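**Student:** Fold the following, please.
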Amino acid sequence: MRFLNLVHNPVVKKIIEHAGLSATRRTEHSEYEHFFRCTSGRWIYNEQEQMRIRYVSFNVDALKQLATTAARANQCVEMVKIAEGSFNKIFRLTFDNGEKLIAKIPCPLSAPPRLCTASEVATMDYARNVLGVPVPHVLRWNADADASEVGTEYILMEHVQGVELYQRKQNFGKEGRAFVDNIVDIECKFTRRRFSQIGSLYYKEDVSPALQERPLYAEGEQDGDGSDRFRIGPYVEWDIWRGKRSDIRADRGPWPDALSYIKALIDIEKKWITNFAIPRQPHDTFRCSGNDNLPDTHIRLLDDFLAVLPSILPGEDLCTPVLWHNDLHAANIFVAPEGQPDISGLIDWQGISVRPLFLAAGFASCLKYDGDERIVIPPGITSISPPPGYDSLPEEEKAYMKKQLRFAAMHKYYEIRVMQRNPPYFASQTYPNIEHIIPPIYSASRTWYEGPHHLRQMLLDLHGAWEGIAPGVPYPVSWDADEIARHREEYPKLMEYEDRIAQVVKGLQLEGDGWVTNERFDDVKRRNTKIIKNWNPKELGGPYPFQDGGPSWFLS
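**Tutor:** Below you'll find the model as predicted:
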């Protein structure tokens, strides 16, 4: 058993801090403070809490020295934070021999950083060396903060050549199709291998002896291709670890099948609601109406969903466990700076896991068209047509529309190529009633944050589509007539309220949990204060959420 380091004892740590000494080996120089805290933007509400969960200190000099050795250089001449998100901070280090490396430091908000880091490194290795996906080469890493010279978990990887996709996509012409084919090639590699369980990838030595004995691939799959080096271990998707959920004793995988996996997600949420959900008091600005404020209401809805779950899951082929990078947006893809847009690197593998195909696979966000509403994406193998009145548009507007039509054509070409070249993925996206099956699976872990009305409506929608989903099977949920009558009266009002909130988000140009850039913060904060003063909850359908104490995706 590993004994806890004495300096992690909160009493001892406090004494040391009062003595003006360091309680860790981490660098305390104020010159590095901007590395530790979030500096890319601010939050217009709950800002202190948001900053706290993204703050991570570490020994910068130790990281530089490790990176210098990995780069076979004598000195690190520059270290710059080039990106940060809710779950990690990214640094570019430049050395006296001209080499550049990338350092990645997980934030406390991520799933247990030890598991998260170990899984990310193994997943990148597997994708690069087994699947043949263009992924940065990891040079050095440590998933044990206590044993790390840096004082936290870290990954050092090569600097990907090329430019981020968004720098080239705007000017794509015919080469846009070549890029689409590259994406489809990669996704075909994802569906080529079926795994034995649902969970996250690790090196064999990083999972328990019991898990080491289990095969990597599903029965019938050929061994080789990493089966001696990799195993499926605990799930690192953030949703089951967020907040106090990390303190819950629960089954966190791996799981043998989709039903076990989804049941475990719901079980974790039920335990969190039972042990940690605090009903809002009558005087609380953010209190839900009626029984929606009671934990028992949420537990009952989750039990109702568990009752329908076995009957709504697709067949075995669409539930097969696959690895899939589900965050292919334009900043996570690097391409050649000119000429053919060959993909030189896919980044951000943190949290990427092995999941059922119908949940894992999704439309590559870098190709999804959601631009001009006048352009319609038709179903089937059909080309994109210009909108009505296109020929009479002014030249400047027509040039804009031509570019939009090119983006829409890439969307359609991607759909067609997936249908032609990746039948398992295509089948998962076109499975009958899939639009009724997937949403409640995700909503089930968010009822306390979103309110239970969404899951209740989804269960009603499932009831309405039941004959097409599970013909001959009685719907297993009995509804309380008064509850449903109340829901049918309140739900449209709640949707109107959420639409008003969405309009505020659009008007203030807010990102997750009220985040804005530093440059816009003062102006948005001022405008938000005016909205708070003028917001009438009774007239507008509910409380104004973007004020301190309001609901938060990351803090709930």
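
**Student:** CA atoms for contacts and neighbours, from now on please.
**Tutor:** Fine.

**Student:** name the element Thr94 belongs to?
**Tutor:** strand 88-95 (DSSP states H and E).

**Student:** Does anything pack onto that strand? Which helices or strands?
**Tutor:** Secondary-structure packing of strand 88-95 (3 or more C-alpha pairs under 8 Å, 6 or more residues apart in numbering; DSSP states H and E): helix 60-70, strand 76-84, strand 100-106.

**Student:** Would you mind giving the orientation angle of the second one with respect to strand 100-106?
**Tutor:** Compare the direction of strand 76-84 with that of strand 100-106 by axes from the mean of the first three to the mean of the last three C-alpha atoms, to 10 degrees and you get 50 degrees.

**Student:** List the buried residues of strand 76-84.
**Tutor:** Going by neighbour count (16 or more other C-alpha atoms under 10 Å), the buried part of strand 76-84 is Cys76, Met79, Lys81, Glu84.

**Student:** here's the other one to compare against:
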Amino acid sequence: MSSLTEDHVSQHPSSQYQPNILILTPGPDLPTFISALTDVGLSRLPPASIASSLRLPSYHGTISEHKVLLEYCRAITKQMIQTTLMQTVSTPILFHPDLNSRNIFVSEEDPTVLTAILDWQSSAIQPAFWYADSTPDFARKEEVEVVAKDDRQGEAGDQGQEQKQKQDQSEYTPSSTLRAEEAFDHLIHSHLPRAMLIPLTMDEAYLRPFTYGHRSWLHGAAPFREELIQTSRRWGELGFSTVGPCAYPMPSREEYAAHWEKYKEFEARHTMKMEMQRILGVESGGWVWADMYDVTNQAQKEWFEEAIKGAVGERGERVWVSEDGERLTEAEIRDTWPFDLED
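**Tutor:** Sure thing, here's the model as predicted:
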């Protein structure tokens, strides 16, 4: 399990196997770059001896399943990049992919003066569509605050009440956030090349086979398979029939039913993680400000207890039920929880 530390809160990955991070550049041409994405996905598959020792959810899939899906992904993306649209949005761009507020420093005397930008290690020259969903935290509409449920007497209780009040106030988006969003929108439309603007308005279905394949082992086979199925289903609608039929065949009714059961489990676990991220104010990378460590750690413990209480399932087991009706048993909650649990 990932740990909650003084410096940051690490999110729990889909497995305990964490290979080295690989940074890609477009190389001599787009087909080479696209093929390399599949190679990255394959390189992240653990050795069979390690995979057999991991306790993975049913939706995660076997190494063999991932290999088959990744090769289908290679074939599909090679087809997709033959279209004019995908070539238009594949202009190589040098970009900083993590321009969030924690990486931007300004002058104490004049906050309009930029003094430093950190964390350039992930920057690379990649196709413009790679950054289509990159929006810095300061330009997002949603304002997130840590919610501590602790209302007991004493310092911890006071902290909990203070954070609870902040959460109530955050139901209304501050005008400063709206101004930041509008300013960012104006900035990108005024200064970014056209090749980077088109992906911002594109249907996500065009991009998901490219952006999910190399992370298949992190997220699991079921969500990856669902992306390929949806791409295949909408192949003609998206305009890819000009390059031939989709390389990924649509599953039979029985095959899809079996897949859907596993995908629902993934959705339930993913929903719970996202709810915890929103409630605790933890960013997608797992970061939390150091001075918020104590209240965040206290809050995650209390929310775990609350989740475990939950409802009672048909077999008498305790379950967690999301707002959308997705369910997890107590054992699944423990396996999914993004922070270390005390024995």
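
**Student:** Run the chain-centre distance for the strand holding Thr94 of structure 1.
**Tutor:** On the basis of C-alpha atoms, centre = their mean, to the nearest Å, strand 88-95 of structure 1 sits 22 Å off its chain's mean C-alpha point.

**Student:** And stretch 335-344 of structure 1, by the same measure?
**Tutor:** With C-alpha atoms, centre = their mean, you get 26 Å for stretch 335-344 of structure 1.

**Student:** Please point out which parts of that stretch sit buried.
**Tutor:** Applying 16+ other C-alpha under 10 Å to stretch 335-344 of structure 1 flags Val335, Ala336, Pro337, Pro341, Asp342, Ile343, Ser344 as buried.

**Student:** so the strand holding Thr94 of structure 1 matches what in structure 2?
**Tutor:** Aligned using TM-score structural alignment, strand 88-95 of structure 1 spans no residues in structure 2.

**Student:** what do we get in structure 1 for Arg102 of structure 2?
**Tutor:** In structure 1, Arg102 of structure 2 lands on Ala331 (TM-score structural alignment).

**Student:** How much space separates that match from Lys263 of structure 1?
**Tutor:** Distance of Ala331 of structure 1 to Lys263 of structure 1, computed by C-alpha to C-alpha, to the nearest Å: 34 Å.

**Student:** Check Pro492 of structure 1 too.
**Tutor:** From Pro492 of structure 1 over to Lys263 of structure 1 (counting by C-alpha to C-alpha), the distance is 30 Å.

**Student:** So the two - more neighbours on which side?
**Tutor:** Lys263 (19 against 11; other C-alpha atoms under 10 Å).

**Student:** what do we get in structure 2 for that one?
**Tutor:** Lys263 of structure 1 maps onto Ser35 in structure 2, by TM-score structural alignment.

**Student:** again with Ala122 of structure 1
**Tutor:** So, by TM-score structural alignment, Ala122 of structure 1 is left unmatched.

**Student:** what about Ala122 of structure 1, which SS state?
**Tutor:** Under DSSP: H, G, I helix; E, B strand; the rest coil, the three-state class of Ala122 of structure 1 is helix.

**Student:** do the same with the one 5 residues further on
**Tutor:** Classification of Ala127 of structure 1 by three-state DSSP places it in helix.

**Student:** picking up where we left off before, which residue comes closest to the match of Lys263 of structure 1 once chain neighbours are left out?
**Tutor:** Of all residues not flanking Ser35 of structure 2 in the chain, Arg74 sits nearest, at 6.0 Å (C-alpha to C-alpha, 6 or more residues apart in numbering).

**Student:** What residues does that neighbour make contact with?
**Tutor:** Ile34, Ser35, Thr38 (C-alpha atoms under 8 Å, 6 or more residues apart in numbering).
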